[in-house]
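Undergrad: the following block contains a protein sequence and its predicted model.
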Amino acid sequence: MSTATLDPCSILIVDDMEENLVALEAVLGPLHQHLVRARSGEEALKAMLRQDFAVVLLDVLMPGMDGFETAANMKRLDQTKDVPIILVTGVEAGSDYAYRGYALGVADFLTKPIDPWVLRTKVNVFLDLHRKNRQLTARPAAENVAGLAEISARLADVELLLHNQPGGDTSGLADRIAALERAVRHLWARTDAY
């Protein structure tokens, strides 16, 4: 399935150089996602606290807070610790760059010049994972609403039985209450499974 046909996700691109931001936007444009720019580590952290991102493309060499420090700060915050980070750096990067990045918990490491096909493919993987995580998070809520609607309907049945019983005959009431109790237990069991 094409990413263009799915709900767009947000991608944070972080680089202190305008031409690199423009290049990343051009490469990622065909994915039809919401691209958010940040020109520093501080700006990136603020952006991540304001909205949800599927993936972050983070330049390593930036003045002030570099990519490693920015990634470390992102991984320390509960709100941002699970967002995948792809570190991006120039060809002059030392061999320890990848090791340092992976030690911080980044998901991947790319060296410039970046192959556009490789970048789009890697980003697509993280977009798919983000969407699947959103579906898993939304599923229990939808199932709980359906379960609550079922329980509400059964409660309405019990109430009707109570009001419509001539002479206080409650012969079907015990079965209805037992079914209601099973529905409540089933709903709690589904909730605990998540």
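TA: Yes, it's here.
Undergrad: from now on I want contacts and neighbour counts done on CA atoms only, so please keep to that.
TA: Fine.
Undergrad: quick one: list the elements packing against the longest helix along the chain.
TA: Assignment by DSSP state H gives helix 116-164 as the longest helix of the chain. The contact analysis (3 or more C-alpha pairs under 8 Å, 6 or more residues apart in numbering; DSSP states H and E) places helix 116-164 against helix 18-28, strand 55-59, helix 173-193.
Undergrad: pull the distance from the first one to the chain's centre.
TA: Looking back up the chat, that one is helix 18-28. 24 Å (C-alpha atoms, centre = their mean, to the nearest Å).
Undergrad: want to compare, so here's the second one:
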Amino acid sequence: MTTVTSARPSAGHHEASILLVDDMEDNLVALEAVLSALQVPLVRAGSGEEAMKALLRQEFAVVLLDVLMPGMDGFETAAHIKRLDQTKDIPIIFLTGAETAYDAGYAFRGYATGAVDYLTKPFDPWVLRTKVAVFLELHRKNQQLRELLDHEQHRLGDFVRRLEAVESRLDDGSPDTAGLARDVAELVRSLREMQS
């Protein structure tokens, strides 16, 4: 069952969650203990299938994915994540036991399926928290860039509509040249604001 561990989101900004995927309850508890200091929502999934459902329901900054799970294993889950447009850019950190880490080329296979990192259990809590914090910060920066781009596109759209209105008045043969001059001066001022 997918569960969410609540954490205090940062003020005024939507915070993406971290998806923790492991079939072992003890591992999920350990991950939550290590990552709770980051103050973002942590979502648990006990299987690859649960992880995919969670990924389709909400936004995640990073996925911590166990390699060896019954049913859909970590590699299959990662392949599904990377195939979907809405999830393909989410970074995946693979986690696996030290005894299997170097068997059968797991690290190579993990990177080949789209993982950005590969850690063995037991992992160093400080290293894991630091790596996850980097991906949270990258997600925040990308979100800020998207918001800025949306704002600029809105401003540009408004400018284009105003310019079309002036063009329409010119096409009508409107004798109001003083009004047109004011409109053009306003457009020039708006364009200079967009450039700065």
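TA: Structure received. Just so you know, these numbers come straight off a predicted model, no measurement behind them.
Undergrad: most tightly surrounded among the helices and strands packed on helix 116-164 of the first structure?
TA: strand 55-59 (a mean of 26; mean count of other C-alpha atoms under 10 Å).
Undergrad: and the contacts of that one?
TA: 10-16, 66-67, 71, 83-89, 123, 126-127 (C-alpha atoms under 8 Å, 6 or more residues apart in numbering).
Undergrad: tell me which residues touch the spatially most central residue of the second structure, please.
TA: Compute the mean C-alpha point of the second structure, and by C-alpha atoms, centre = their mean the closest residue is Ala61, 4.3 Å away. Ala61 of the second structure makes contact with 16-18, 90-91, 135-136, 139, according to C-alpha under 8 Å, 6+ apart.
Undergrad: ok, the equivalent of it over in the first structure to Lys75 of the first structure distance?
TA: Following TM-score structural alignment, the counterpart assigned to Ala61 of the second structure within the first structure is Ala54. Distance of Ala54 of the first structure to Lys75 of the first structure, computed by C-alpha to C-alpha, to the nearest Å: 14 Å.
Undergrad: swap in Trp188 of the first structure?
TA: Relative to Lys75 of the first structure, and taking C-alpha to C-alpha, Trp188 of the first structure is found at 33 Å.
Undergrad: isn't Lys183 of the first structure up against Ala149?
TA: Rather than Lys, residue 183 of the first structure is Ala. No - using C-alpha atoms under 8 Å, Ala183 of the first structure is not in contact with Ala149, being 10.6 Å away.
Undergrad: quick check: neighbours shared by the two?
TA: With C-alpha under 8 Å, 6+ apart as the test, Ala183 of the first structure and Ala149 reach no residue in common.
Undergrad: SS state for Leu35 of the first structure?
TA: For Leu35 of the first structure, the assignment made with DSSP: H, G, I helix; E, B strand; the rest coil gives strand.
Undergrad: that one contacts Ile13, correct?
TA: Yes - counting by C-alpha under 8 Å, Leu35 of the first structure does reach Ile13; the two are 7.1 Å apart.
Undergrad: Ile11 of the first structure in helix, strand or coil?
TA: Of the three states, Ile11 of the first structure takes strand under three-state DSSP.
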